[in-house]
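In: sharing a model prediction with you, sequence too.
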Amino acid sequence: MPERSSDGTDGRRVTYLDYNATSPVDPRVAEEVMRFMVLEFGNSGSRTHVFGQAAKERVQLARTEVAAVLAADPSEVIFTSGATESNNLAILGLAEHGTKVGKTHIISTQIEHKAVLEPLEVLAARGFDVELIAPTAGGWVDPESIRAALRPDTLLVSTMAVNNETGVIQPLDDIADALLDIDALFHVDAAQSFGKVVEPLRNPRIDLIAVSGHKIGAPKGVGALLTRRRGYKRPPLKPLMFGGGQERGLRPGTLPVALIAGLGLASTLALKESDERHARALAVRGNIMDALAPLNPQYNGDIDRTIDTTLNFSVPGIDSEAAIVALKDVAAISNGSACTSQSYEPSHVLTAGGLDEARVAGALRLSWGYEQGYVPIDAVVARLRELVR
């Protein structure tokens, strides 16, 4: 990937290493988006002319492209503005059903993204019993802890697929196995894993999957919610908004055809190029870990369970805020979730994992893309070495 100017004006070049926050739009995807913005600009709900028909056909193709990644039926894909909306719809959309059938117990984890934790807080305020499972020291949730928490009135089990801070892959297949004979719905926040870790999301026991486009080279502002049938029954969701009846009545409003086209193509490219992307990402990861070795980094999260595009680590004696400032003209990195970084607080993910205060305060996250080229990791290490107290 080309290096990018730090502020677009001073000519300094920095390398972008914050893909877990967002990724650049793939040029092939950008071309597709522009085509449906400028040339094929019809409303997919317009049924009386060819412009509307072309838009409708592209939306349906995108539905098929997203479904292919998840081994699902295209009719099970609901387009949204992103994973945050999808998570809200999956969680809050079940409230009416849960209350009606007397199932008001929800199981989730302490390491979820705020897009899951905050909707759960809303349900807790409405009287739902929300139980958050602590992670292991390695940053993953033990499926047996979830099994032990299950009750006859459990409505929903909600876990992420890959943690956005540590990159640790959660054991979805084992959690799904624990739910095989259970009625509870299984929801997965796949913002960091869709198009990257493919097979676990194809498990037919997962009922609801939240998808984000801008993590895989699609534009910001588009995502999807998979509503997988169990037998012939769809998850009993109710809409959060009203007016129009689009997306099977779950998400009203004119569909953003251009953005949906971008998500569709990005999904196809992720699936088609999966092996090549993994190989490139692993090569970058190996180079980074080799260069960091002299600093004796403490990797936060089980390194053997971590996705190949993320490393979260602490170096004794280094504060993360100081490191980010020192590296600002070399590399764009992070110390946590982009959704909470504007007012920095200690990571709830690392704190839940039992890490001490100094290690949490020193945690840095590097995340990269499949097209990543040169990474000035030696320069990064040199700057970090200067900060060691």
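Out: The structure has been received and is ready for your questions.
In: contacts and neighbour counts: CA atoms only from here.
Out: Will do.
In: hang on, residue 275 in a strand?
Out: No - read with DSSP: H, G, I helix; E, B strand; the rest coil, residue 275 is helix and lies in no strand.
In: residues near it, how many?
Out: By the measure other CA atoms under 10 Å, the count of residues near residue 275 is 11.
In: cool, and residue 342?
Out: Each residue near residue 342 was counted by other CA under 10 Å, and the total is 8.
In: next up, the contacts around residue 228.
Out: 72-73, 76, 204, 206-208, 234-235 (CA atoms under 8 Å, 6 or more residues apart in numbering).
In: again, only this time at 7 Å
Out: Going by CA atoms under 7 Å, 6 or more residues apart in numbering, residue 228 touches 76, 207-208, 234.
In: cool, residue 128 as well?
Out: Residue 128 touches 104-105, counting by CA under 7 Å, 6+ apart.
In: before we move on, the earlier item: closest to residue 92 out of the contacts of residue 228?
Out: Using CA to CA, residue 208 comes nearest to residue 92 of the contacts of residue 228, at 12.6 Å.
In: re earlier: now, of the contacts of residue 228, which are buried?
Out: Buried members of the contacts of residue 228, scored by 16 or more other CA atoms under 10 Å, are 76, 207-208.
In: alright, now check it against this:
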Amino acid sequence: MEVLVSNVVAYLDAAATTRVEPQVAEVVLHWMTEEFGNSGSRTHEYGTRAKRAVARAREALAHSLSARPDELIFTSGATESNNIAILGLAPHGEKQGRRHIISSAVEHKAVLEPLEHLSSRGFEIDLISPGTSGRVSVEAVQERLRPDTLLVSLMHVNNETGVIQPVTELAKKLRETSTYLHVDAAQGYGKLTEDLHAPIDLVSFTGHKIGGPKGIGGLLVRRRGRDSVPLTPLMYGGGQERKLRPGTLPVPLVMGLAKAAEVFEKERKQWWSDAENFRRQLLRSLGRTRFRVNGDQENSIPHILNLAFDDVDAEALILQLKDYAAVATGSACTSASYTPSHVLAAMDLPEHVASNSLRLSWFPGQVQELDIESFTDVIVDYQVGVSS
């Protein structure tokens, strides 16, 4: 099969995915071509070695979240984990007469759409609009808590603005109640892992945002004392992963996820410093343009910027920039047709801002190709051309 190689441009869409780290790729290939056993096969050494390797990976990943190995199940990624957490808790809510769920209007579609489905089943979904900061306050959640509140689902780091939500503080507050907390940690996992050590009941995460392979992630189902979150499986057939996620485990991907987490943790401090440095350089250069930054910059991850450039059509600007950098208007998981960002709209930003903002996101070590000054020149020239 012919492989098409495009012209090399800088990659500024790391919030969508990252390049697999070479060490990770080596591990995945090893478990695909040499140690290729099924971890469920118990009658020979190939299966035994695969089972032992998965156990080691599970232990390491659970430890990184300050959890027990039996509290972690492997999934295909954060979207599946979100669905298992939200839809899997619904039968318990129905039995208990607790059909109230609190979330935010700036969640990823992988949370909002399962919630929309539950709404059609009679659940009351209470979505908090965070205002222009993009950050939901703990007080706003607490004000909405009721005796029949089953779940609060709040993302860790917003995938479009990079705003960090107060999940650690919220977890401590909710632990005193019967309401469960689910956190979609797709963007924060690895970068702000300490936040996830808090007593969060359900944590969804994925590997491909930190140099791991696509198609693998996890759901942490943390116990409350001796009690586990009462989840009902969405699929049946085999009983793997505590009967919550049946099917043959993709051992190569599991091992790749564990290796990515290990590599990223070793490099995390340097990664953070490099991400902040690149951000400063980029903003300094973009000072020659007319723009606004969307979201609370005091509570933001260093590798995501959401910018609205004055007098600019975002889609047209992306075309102007295509020879310099790969950029996006928002989430890669929404409709293929361009629509205004639901995140920015929920932040009560003007329509022209919600419709014409760019998300720039980077992974240090994967943006060397970018000539920042030339990148800025394109935007300056475009703004001058539009206004003249």
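Out: All right, it came through fine. From a predicted model like this one, the values you see are computed outputs, not experimental measurements.
In: make TSV from the contacts of residue 228 of structure 1 and add distance to residue 176 of structure 1 to it.
Out: Converted to TSV, these look like this (distance: CA to CA, whole Å):
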residue	distance to residue 176 of structure 1
76	19
207	10
208	12
234	18
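In: would JSON lines of these with distance to residue 192 of structure 1 and secondary structure be doable?
Out: Formatted as JSON lines, those follow (distance: CA to CA, whole Å; DSSP: H, G, I helix; E, B strand; the rest coil):
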{"residue": "76", "distance to residue 192 of structure 1": "20", "secondary structure": "helix"}
{"residue": "207", "distance to residue 192 of structure 1": "18", "secondary structure": "coil"}
{"residue": "208", "distance to residue 192 of structure 1": "15", "secondary structure": "strand"}
{"residue": "234", "distance to residue 192 of structure 1": "25", "secondary structure": "coil"}
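In: wait, which of these is closest to residue 24 of structure 1?
Out: Set against residue 24 of structure 1, the nearest of the contacts of residue 228 of structure 1 by CA to CA is residue 208 (26.7 Å).
In: show the contacting residues for the closest one.
Out: Taking CA under 7 Å, 6+ apart, we find residue 208 of structure 1 in contact with 90, 186-188, 225-228.
In: got the residue ranges for the helices in the stretch 101-250 of structure 1?
Out: Secondary structure of the stretch 101-250 of structure 1 by DSSP state H, counting those that start in this stretch: the helices cover 114-125, 143-149, 172-178.
In: in TSV: the ones you listed, plus distance to residue 372 of structure 1 and mean neighbour count.
Out: Below are the helices of the stretch 101-250 of structure 1 laid out as TSV (distance: least, CA to CA, whole Å; neighbours: other CA atoms under 10 Å):
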stretch	distance to residue 372 of structure 1	mean neighbour count
helix 114-125	28	17
helix 143-149	34	15
helix 172-178	28	18
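In: what's the closest of those to residue 378 of structure 1?
Out: Evaluated over those, closeness to residue 378 of structure 1 peaks at helix 114-125, with 33.9 Å, by CA to CA.
In: that closest one: average distance to aligned residues in structure 2?
Out: When structure 2 is superposed, helix 114-125 of structure 1 averages 0.4 Å from its matched positions, counting by mean CA distance after the TM-score superposition for structure 1.
In: that helix maps to which residues in structure 2?
Out: Here helix 114-125 of structure 1 aligns to structure 2 at residues 109-120, judged by TM-score structural alignment.
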